[in-house]
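Q: Okay, sequence plus prediction incoming.
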Amino acid sequence: MVYIAEENRYSDMPYRRCGNSGLKLPAISLGLWQNFGANKPLQDSRDMLLRAFDLGITHFDLANNYGPPAGSAEETFGSVYRSDLSPYRDELLISTKAGYYMFPGPYGEWGSRKYLLSSLDRSLNRMGLDYVDIFYHHRPDPDTPLEETMGALDQAVRSGKALYAGLSNYGPEDTLRAYDILKSLGTPMVIHQPSYSMINRWIENGLHDVLREQGVGSIAFCPLGRGQLTGKYIDKIEAESKSGNSSMKPEAIEPARIAAFRKLEDIAKRRGQSLAQLALAWTLREGGVTSALIGASRVSQIEENVKCLEQGPLSEEELREIDSVSAVIKDIPW
């Protein structure tokens, strides 16, 4: 069946200007990190991508090593792009990254010019694209001069293989240095992609100020705390605490931590939201980030997450309550 996008796909999704640039991001973006690899049915990935676009999610975020196996998420996206989304290329915002381990040998990770530019070529080939909209350096490289890494991003943009340059996982000092280098080269840093959630607020210790002062946009990955800010997680840790034979870390199932999660869930219920929806609304609050980057393993999760936009903004009282509750929650992986 030939895919035809929903006519009203832009009616409900807000689009936010990315820093001082002309680029706009949907409030909710879709990341293809874990559930779009070759180990998943292609039809499931297709259903999620097309439903996301029908809901106004124009931004699809990838990286060279997403899968599993590495590279297969880009291949999956490329397959759906060729079969369904290619007529809408000018409506799509597609990003990819390089920086983490991708292939063996001395040129298969980190931040050298050789690795970044060859990785971008491979990504374009896997997706069947002439260019990506955003190309990120995925993590800082302690051994390669920052001038070389930023020079590679500049070359990617000047070659036409990327429209915008961005960073991910950089701290405030390195971000400011990278910003200055890119500015001197004439290729502005448009966006930063950090991890950020109610229970992981590290960007508030300097990075957020740097981005705001320099006019750089932001997109948060793991806004649901790697699944911790969901009812499923709360039920699991509560059950584990009662079992007497828990497989989780003791600090994960402390009574005070469970109680704090339940209080967040109560705040969400008062707003007519799930905890996940509350977490996304918090991430997107005024003074938060430009876009929240969600993951998904099924269509219903995308639909539920987008519904976070249906409620009004969080009140000052709700924000204060969330701050007081979330401050006692340690960010502990599953």
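A: All right, it came through fine. Values in this document were obtained by computation on a predicted structure and should not be read as measured data.
Q: can we go C-alpha only for contacts and neighbour counts from here?
A: Will do.
Q: could you pull out the helices for the stretch 151-300 of the chain?
A: Listed in chain order, the helices of the stretch 151-300 of the chain (DSSP state H, counting those that start in this stretch) span residues 172-185, 207-214, 231-243, 255-270, 275-283, 299-306.
Q: Please apply the same query to the stretch 1-150 of the chain.
A: Assigned by DSSP H, counting those that start in this stretch, the stretch 1-150 of the chain shows helices spanning 42-54, 72-80, 113-127, 146-158.
Q: Let me know which of those helices is the nearest to residue 327.
A: Nearest of these to residue 327, taken as C-alpha to C-alpha: helix 42-54 at 32.7 Å.
Q: just to revisit the earlier point, which one of the helices of the stretch 151-300 of the chain lies closest to residue 290?
A: Closest among those, using C-alpha to C-alpha: helix 275-283, at 9.0 Å.
Q: Now do the closest one: which elements does it pack against?
A: Where contact means 3 or more C-alpha pairs under 8 Å, 6 or more residues apart in numbering; DSSP states H and E, helix 275-283 is packed against helix 255-270, helix 299-306.
Q: Any chance you could list what contacts that helix?
A: 196-198, 220, 223-224, 229-231, 264-265, 268-269, 288-289, 292, 304-305, 307-309, 313-314, 319 (C-alpha atoms under 8 Å, 6 or more residues apart in numbering).
Q: which ones are touching residue 188?
A: For residue 188, the contact set (C-alpha under 8 Å, 6+ apart) comprises 164-165, 179, 182.
Q: and these, which are buried?
A: Those of those that meet the buried threshold are 164-165, 179, 182, by 16 or more other C-alpha atoms under 10 Å.
Q: quick one: which two of the residues you listed are the most distant?
A: Farthest pair in the buried ones among the contacts of residue 188 (C-alpha to C-alpha) is 164 and 179. Separation: 12.9 Å.
Q: Next one for the comparison:
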Amino acid sequence: MQSNGAYVADANRYDGMSYRRLGTSGLLLPEVSLGLWQNFGDDGPADRHRAIITHAFDRGVTHFDLANNYGNPAGSAESNFGVVLRGDLRHHRDELIISSKAGYRMWPGPYGEWGSRKYLVASLDQSLKRMGLDYVDVFYSHRFDPDTPLEETVTALADIVARGKALYVGVSNYDAKKTEEAIRLLKELRVPLAVHQPRYSMLDREPENGLLDVLGAGGVGCVCYSPLAQGLLTDRYLTGTPAGSRMSRADTLRPGVMNDALQNTLQGLDALARGRGQTLAQTALSWVLRDERVTSVIVGASSVKQFDDNLAALQGPAFGDDELARIDDLLSQAAGVEL
């Protein structure tokens, strides 16, 4: 809550949020987390950043997901989050779970991306400086590096924990086999793999092909990004490609993704969602959270209202077997969509 320009956290902020344990770790995460991949760069207004971040905290959202390359330009999301953290949330640091990642290109030359010790350590130091932090709660290897031994990557993660620059470590975008190997290597170093962050949605069910089983067996939490398939699983694309959308800009959605089969699937899912008393986006979030191995879903937001609309998914009804079967049938009609 903001009064006379000064932020005062809502005293009842934890009353309406549900939390799940992150694997077998000591962490509890809100079922919905705020991601700062889009909408929090220098191309957006600072007052909007502040409004969304503080409102999310007022709603019991304690987990804020970032990465070194988030924002436009890259790094600006961490810098802008740091402004809000130092200004409005400075007294609440110990209530927050702040995560960052490194893996994608951040600076020129051979040491500005992937998974080397050189890059991971340097990138985290830069992230901490941008946010004004001594440590992050979770630090991820953002993608598997095929040219660096996995032993080097995970040893760097373990050393980052030993140096007190992260409390927990995770991986993102690793396949099931490499995740299983990372779990084993980190266990040998006595630093458990706490979390995996895969892309998972109704339109991208790849984690069901072994990854979720590996995470469940290994006691690793699962925090899913892009549960709305970058906006496809909202009402924006039900009748076509709207002007200004990611698909129309060929930004992170390719225009060629949309076809008649996908359009019909989205419309069928929307009808099912309305029958549940939800929006398509709310049903899509509820669907990902139906699996108890999923700890949290990461959603972005361009406004407080949009964030609240997504958060309302937590009040939706449980799925019946007939609904799940109908969803599977609808999704089978759009099989082969490559996001």
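A: Looks like it arrived, so ask away. Source: prediction; values computed, not measured.
Q: And the TM-score between these chains?
A: The TM-score (TM-score structural alignment, normalised by the length of the first structure) is 0.94; 324 aligned residues with a C-alpha RMSD of 1.5 Å.
Q: Out of the helices of the stretch 1-150 of the first structure, indicate the one that is most buried.
A: Each of the helices of the stretch 1-150 of the first structure was scored by mean neighbour count; the highest is helix 72-80, a mean of 23, by mean count of other C-alpha atoms under 10 Å.
Q: Which neighbouring elements make contact with it?
A: Contacts defined by 3+ C-alpha pairs under 8 Å, 6+ apart place helix 72-80 of the first structure against helix 42-54, helix 113-127.
Q: Can you say which of these is nearest to residue 171 of the first structure?
A: For residue 171 of the first structure, the closest of these is helix 113-127, at 19.9 Å, according to C-alpha to C-alpha.
Q: equivalent range in the second structure for the closest one?
A: Using TM-score structural alignment, helix 113-127 of the first structure corresponds to residues 117-131 of the second structure.
Q: what do residue 164 and residue 179 of the first structure both touch?
A: Each of 188-189 lies in contact with both residue 164 of the first structure and residue 179 under the rule C-alpha under 8 Å, 6+ apart.
Q: Redo the contacts of residue 188 of the first structure as CSV? Include distance to residue 172 of the first structure.
A: Shown next, in CSV, are the contacts of residue 188 of the first structure (distance: C-alpha to C-alpha, whole Å):
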residue, distance to residue 172 of the first structure
164, 20
165, 17
179, 10
182, 15
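Q: quick one: which of the residues you listed is nearest residue 64 of the first structure?
A: Comparing the contacts of residue 188 of the first structure against residue 64 of the first structure with C-alpha to C-alpha places residue 165 closest, at 15.5 Å.
Q: so what's that closest one up against?
A: Taking C-alpha under 8 Å, 6+ apart, we find residue 165 of the first structure in contact with 134-136, 153-154, 157, 187-191.
Q: residue in the second structure matching it?
A: With TM-score structural alignment as the criterion, residue 165 of the first structure matches residue 169.
Q: likewise residue 301 of the first structure?
A: So residue 301 of the first structure corresponds to residue 306, using TM-score structural alignment.
Q: just to revisit the earlier point, I'd like the helices and strands packed on helix 275-283 of the first structure laid out as TSV, including mean neighbour count and distance to residue 329 of the first structure.
A: Formatted as TSV, these follow (neighbours: other C-alpha atoms under 10 Å; distance: least, C-alpha to C-alpha, whole Å):
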stretch	mean neighbour count	distance to residue 329 of the first structure
helix 255-270	17	6
helix 299-306	17	22
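Q: In TSV, list those helices along with distance to residue 68 of the first structure.
A: Shown next, in TSV, are those (distance: least, C-alpha to C-alpha, whole Å):
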stretch	distance to residue 68 of the first structure
helix 255-270	31
helix 299-306	20
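Q: Does residue 42 of the second structure touch residue 71 like I think?
A: Yes. With contact defined as C-alpha atoms under 8 Å, residue 42 of the second structure counts as touching residue 71 (7.0 Å).
Q: between the two, who's got more neighbours?
A: Neighbours per residue (other C-alpha atoms under 10 Å) separate residue 42 of the second structure from residue 71, with residue 71 holding more: 23 against 17.
Q: and the match of residue 165 of the first structure, how far is that from residue 59 of the second structure?
A: Going from residue 169 of the second structure to residue 59 of the second structure by C-alpha to C-alpha, to the nearest Å gives 26 Å.
Q: and what of residue 85 of the second structure?
A: Distance from residue 85 of the second structure to residue 59 of the second structure, counting by C-alpha to C-alpha: 16 Å.
Q: can you tell me which residues contact the aligned residue in the second structure for residue 260 of the first structure?
A: Residue pairing (TM-score structural alignment): residue 260 of the first structure is matched to residue 265 of the second structure. Neighbour list for residue 265 of the second structure: 330-331, 333-334 [criterion: C-alpha under 8 Å, 6+ apart].
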